[in-house]
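1. kindly generate the corresponding structure for this input.
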Amino acid sequence: MKGKLTISIPSILMIMLFIIQFVSFPYFPWYDTIKYGFIVIIGVFVLRRYKVFLNKKYRIINCLAILFGGLTIYSSFINRNQTIERNPFLSAIIFVITYLLFLFFIEIMVERKKIKKMIDVFYKTAFIIAILTDIIMFLKPELVSIHGNNYFIGTKFRVVYLHLILIALYLAKLNFQSHQKKFQTKRMLSLSIWSILVGLYVKCATGVVGLLLLYPFIHIINKNKRILLNWIPFTIVQLFCFSFVYINELILNNPLIQSFILHVLKRDITLTARTRIFNMVPELLTGNTVWGFGYGTSYELGMKLGGFPNTQNAVLEWIWQVGIHITIIMLIMFAFILYFTSKNLNDTNKNAVIPILACIYIMTVLGMVEITIDSIYFALLILILGMSMEECKSKKREMLYDYKENA
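-> This is a model prediction of the structure:
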């Protein structure tokens, strides 16, 4: 039956992997225990198949991932004795283990030719969680304030990003499978309107902008495949978004930008005090640029040292956490992922990768003023790597929503 989710051990593991990588459940105090249990179960599955990620074709990306992870843990280890409630050392270990498990699991699924199945399971899992989140949000709005302005799966940003990823997964799913076009067009329109309304309801202006940018970005990437599937332009975009920390005054002095911020985003010209934070953070980092302050410390230390919740810039956040050298290694790892992705693409998987890549570009751009390089960002990059390696049985099959240019 179409649309049926077949329950199997790999499917169950995929659901677990999606939960620990893409969402959290702050309404349940015992969630961390469940999460650690999922990590152990997935870890056993992965370690029993260790020969896969020792394969030569995965060597470079795995070495970079392990190097970055090891240095992140070390950075947090030397910062473990700070006077804050959160333990950066333990937090770093959990973060590194989860993204490495995601990477190794993807490689195992590539060898088993299960990436298309994984996209399908991820989409259905995201759909169910999004529905539950929205129902609870509308029926029990008081829970948000009770749980520290958190929704069922976390902050308002997590809620909107889940809906953004849901649409992208659906588009990727379509380009790996055959469906009735009329029905799917209606579903895509419904998903988009539903997601935008949710974004407006939770008052996440940047998230709504991201949702509105999804289809334009898909179109732009499609029209400029050779450029935007290349690691060099991708890295340039990341560095430009980081440079916003230093050139924000120049950009914000533009009348068109000011009009957009004031009248569309309904924010003040300081971007809700972000410009003040950008001025403070580089000074606070003086003396800590090599190893940072430790993973996950920006909220407590930011509030303690400067009265801000985080650095409000995706790349700057990582410099705060692990230092500039480890952040550079992270960006190099991202560049290699995109390099290998572009090398492995064919006509079929290229069309499936584009909507996920559009999400990554959107989160990169939003990273100028938000913390977007997190577990979700890592997972999406690893996912497109796996999708690009998926061997399709029929490269000439007609694709719905094929983003190819018309002749």
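
2. alpha carbons only for contacts and neighbour counts from here, please
-> Noted.

3. the helices in the stretch 251-400 of the chain, which residues?
-> Applying DSSP state H, counting those that start in this stretch to the stretch 251-400 of the chain gives helices spanning 255-259, 274-284, 298-305, 314-322, 324-344, 347-366, 375-388.

4. buried ones in the second one, by neighbour count?
-> By neighbour count with 16 or more other Cα atoms under 10 Å, helix 274-284 contains the buried residues 274-275, 277-278, 280-282.

5. ok, now stretch 10-29?
-> Those would be 10-11, 13-27, for stretch 10-29 by 16+ other Cα under 10 Å.

6. contact partners of it?
-> 31, 35, 38-39, 42, 98-99, 102, 118, 121-122, 125, 147, 150-154, 158, 162, 375-376, 379 (Cα atoms under 8 Å, 6 or more residues apart in numbering).

7. got JSON lines for the buried residues of helix 274-284, with distance to residue 89 too?
-> Below are the buried residues of helix 274-284 laid out as JSON lines (distance: Cα to Cα, whole Å):
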{"residue": "274", "distance to residue 89": "28"}
{"residue": "275", "distance to residue 89": "30"}
{"residue": "277", "distance to residue 89": "25"}
{"residue": "278", "distance to residue 89": "26"}
{"residue": "280", "distance to residue 89": "25"}
{"residue": "281", "distance to residue 89": "22"}
{"residue": "282", "distance to residue 89": "23"}
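
8. who touches stretch 213-232?
-> 164, 233-234, 335-336, 338-339, 342, 354-355, 358-359, 361-362, 403-405.

9. let me fix that: stretch 278-297
-> Under Cα under 8 Å, 6+ apart, the answer for stretch 278-297 is 72, 75-80, 86, 88-89, 91-92, 245-246, 305-306, 311-312, 319-326.

10. please indicate which of the contacts of stretch 213-232 are buried?
-> Applying 16+ other Cα under 10 Å to these flags 164, 234, 335-336, 338-339, 342, 354-355, 358-359, 361-362, 403 as buried.

11. look up how far residue 231 lies from residue 68.
-> Distance, residue 68 to residue 231, using Cα to Cα, to the nearest Å: 19 Å.

12. give me the number of residues near residue 381?
-> By other Cα atoms under 10 Å, the residues close to residue 381 number 21.

13. one more to line up against the first:
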Amino acid sequence: MIISKLSSKLFFVCLGLFLALFRVYLIPYTTFKALSFMILLVYLFLFGHNKKVLYHSRYALLLAGIIFFTTVYASRNLVGLFNGSLYGLQFFVVFLFTNHMVYKYGIRQCIKNYLQCSLLLTALMDISVLLNMDLDPSHYQNLITYLFGNKFMVAYLHMITLGFLGAYWYIEKNKISLNHKIGYIVYGIFSIFMSGYAKCSTGVIGNFVVLILVIMPLNIKIKDFFRKPGNMFIILLIGNAMLLGGGLILEIPGVKYLIVNILHEDLTLTGRFWIYGQLRDVISSNLWFGHGYNSDTMTKLIGYGNAQNGILQYVLDCGVIGVFIFLLNWFHCLKTAKNTGHIVWPIYGLIYAFIISSLVEVSFKIPFLMALSLLLSIGVSTTEYKSNINMEIREKHSMG
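-> Now for the predicted structure:
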């Protein structure tokens, strides 16, 4: 009963974080930003005292700092100061709180509560999609806005839920049982369906990638290859180079067939190559520090949209320095998680899904950071917090 009460309390604490990070479109944007800022400040005050947790979140703090600086530097007004503070808090508190959860309550409890929260938000989002709720009559960027965002957020919520669910089962059983695998496949197919229903081709591919990488019986050597930081960054680099360097990736017959015959998209990727062509001058005008995080630079230039690429968006928003720190934090998370074994393989699958999505969308935002924060925290837990994890395992066996 005590554990149940604790789990319930932690669920609501985690839910508070999720609601501060995922915009609720039922309330005005300015109201949401004010509430989010206050909630994140409270979380920073409550969970920012542990020196170990702060130390292991140091690169996230550096990333939050550059997000704050570039936003303030680009705007140089009070609105920019507030926005920079809010975005910096969002980036840092994700890592701080996840580290705190794993440090104090263990891996299993953290992933369980994150899974519960993502399931709840995903279910509410799906209801809003199926009811065809449109909470933004202006149709900003020609997209329908549901409870927590547009079609891309529908996809990303399903992707992180698939990743968290797979990770929770891996930790519980060290492998997914047959019954779990069947249920997981069913939910994965539903996630793909919901992405398609929301008309998000990127989400269809992203959810498919998570599903396949989690259920496929991959050899340990193959998993080790994909878990290595260097290999992951090489894949990220090759993917971007092949797409941005003349669209070479689209010349691959299988990719071309997927885009044209299955996703029913055109080979210009809905005008993305034209957008990429416009970015050179925009980026070069503020090469080092960018135009500020979450800026509307592309909207002002062409009337809608963004950089349509995860890495390019960071260059546009935060400059070369911001991208370097973003990749540095990412590398730190991967390096720290290298000794976690394969219990967190579903989180790696989730990250690869975001990498693929990022080639044509701005996918490296809060959902992606949540995946990175879990890798970092679980990696730290295998060394720094080992006594805590061993205690968690003993308690679990004593209850069983």
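
14. coming back round to it: give me whichever of the helices of the stretch 251-400 of the first structure is most buried.
-> Among the helices of the stretch 251-400 of the first structure, ranked by average contacts under mean count of other Cα atoms under 10 Å, first place goes to helix 314-322 (a mean of 26).

15. which one in the second structure is aligned with residue 238 of the first structure?
-> Matched by TM-score structural alignment, residue 238 of the first structure corresponds to residue 236 in the second structure.

16. contact partners for that match?
-> Residue 236 of the second structure touches residue 355, counting by Cα under 8 Å, 6+ apart.

17. cool, and residue 163 of the first structure?
-> Contact analysis of residue 163 of the first structure by Cα under 8 Å, 6+ apart lists 126, 130, 195.

18. show me what it aligns to in the second structure.
-> Residue 163 of the first structure maps onto residue 158 in the second structure, by TM-score structural alignment.

19. again, but for residue 327 of the first structure
-> Using TM-score structural alignment, residue 327 of the first structure sits opposite residue 323 in the second structure.

20. distance-wise, check that match relative to residue 364 of the second structure.
-> 11 Å.

21. check residue 219 of the second structure too.
-> 28 Å.

22. what of residue 236 of the second structure?
-> 12 Å.

23. next, format the buried ones among the contacts of stretch 213-232 of the first structure as JSON lines and append distance to residue 51 of the first structure.
-> Output for these, formatted as JSON lines (distance: Cα to Cα, whole Å):
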{"residue": "164", "distance to residue 51 of the first structure": "35"}
{"residue": "234", "distance to residue 51 of the first structure": "32"}
{"residue": "335", "distance to residue 51 of the first structure": "25"}
{"residue": "336", "distance to residue 51 of the first structure": "22"}
{"residue": "338", "distance to residue 51 of the first structure": "24"}
{"residue": "339", "distance to residue 51 of the first structure": "24"}
{"residue": "342", "distance to residue 51 of the first structure": "25"}
{"residue": "354", "distance to residue 51 of the first structure": "30"}
{"residue": "355", "distance to residue 51 of the first structure": "31"}
{"residue": "358", "distance to residue 51 of the first structure": "33"}
{"residue": "359", "distance to residue 51 of the first structure": "32"}
{"residue": "361", "distance to residue 51 of the first structure": "33"}
{"residue": "362", "distance to residue 51 of the first structure": "35"}
{"residue": "403", "distance to residue 51 of the first structure": "37"}
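
24. can you tell me which of the buried residues of stretch 10-29 of the first structure end up in helices?
-> Members of those lying in helices (criterion: DSSP state H): 10-11, 13-22.

25. output these as a markdown table; include the columns distance to residue 216 of the first structure.
-> Converted to a markdown table, those look like this (distance: Cα to Cα, whole Å):
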| residue | distance to residue 216 of the first structure |
| --- | --- |
| 10 | 34 |
| 11 | 32 |
| 13 | 34 |
| 14 | 30 |
| 15 | 30 |
| 16 | 32 |
| 17 | 30 |
| 18 | 27 |
| 19 | 29 |
| 20 | 30 |
| 21 | 27 |
| 22 | 24 |
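
26. looking at those, spot the one nearest residue 346 of the first structure.
-> residue 14 (24.8 Å; Cα to Cα).

27. what's the closest one aligned with over in the second structure?
-> Per TM-score structural alignment, residue 14 of the first structure is aligned with residue 14.

28. re earlier: mean per-residue distance, the one helix or strand the match of residue 238 of the first structure maps to to the first structure?
-> Assigned by DSSP states H and E, residue 236 of the second structure falls within helix 229-244. Once the two are superposed, helix 229-244 of the second structure sits an average of 2.3 Å from its aligned residues in the first structure (mean Cα distance after the TM-score superposition for the first structure).

29. angle of that helix against helix 310-336?
-> 170 degrees (axes from the mean of the first three to the mean of the last three Cα atoms, to 10 degrees).

30. starting at the chain centroid, how far to helix 229-244 of the second structure?
-> Remark: helix 229-244 of the second structure is offset 18 Å from the chain centroid, using Cα atoms, centre = their mean, to the nearest Å.
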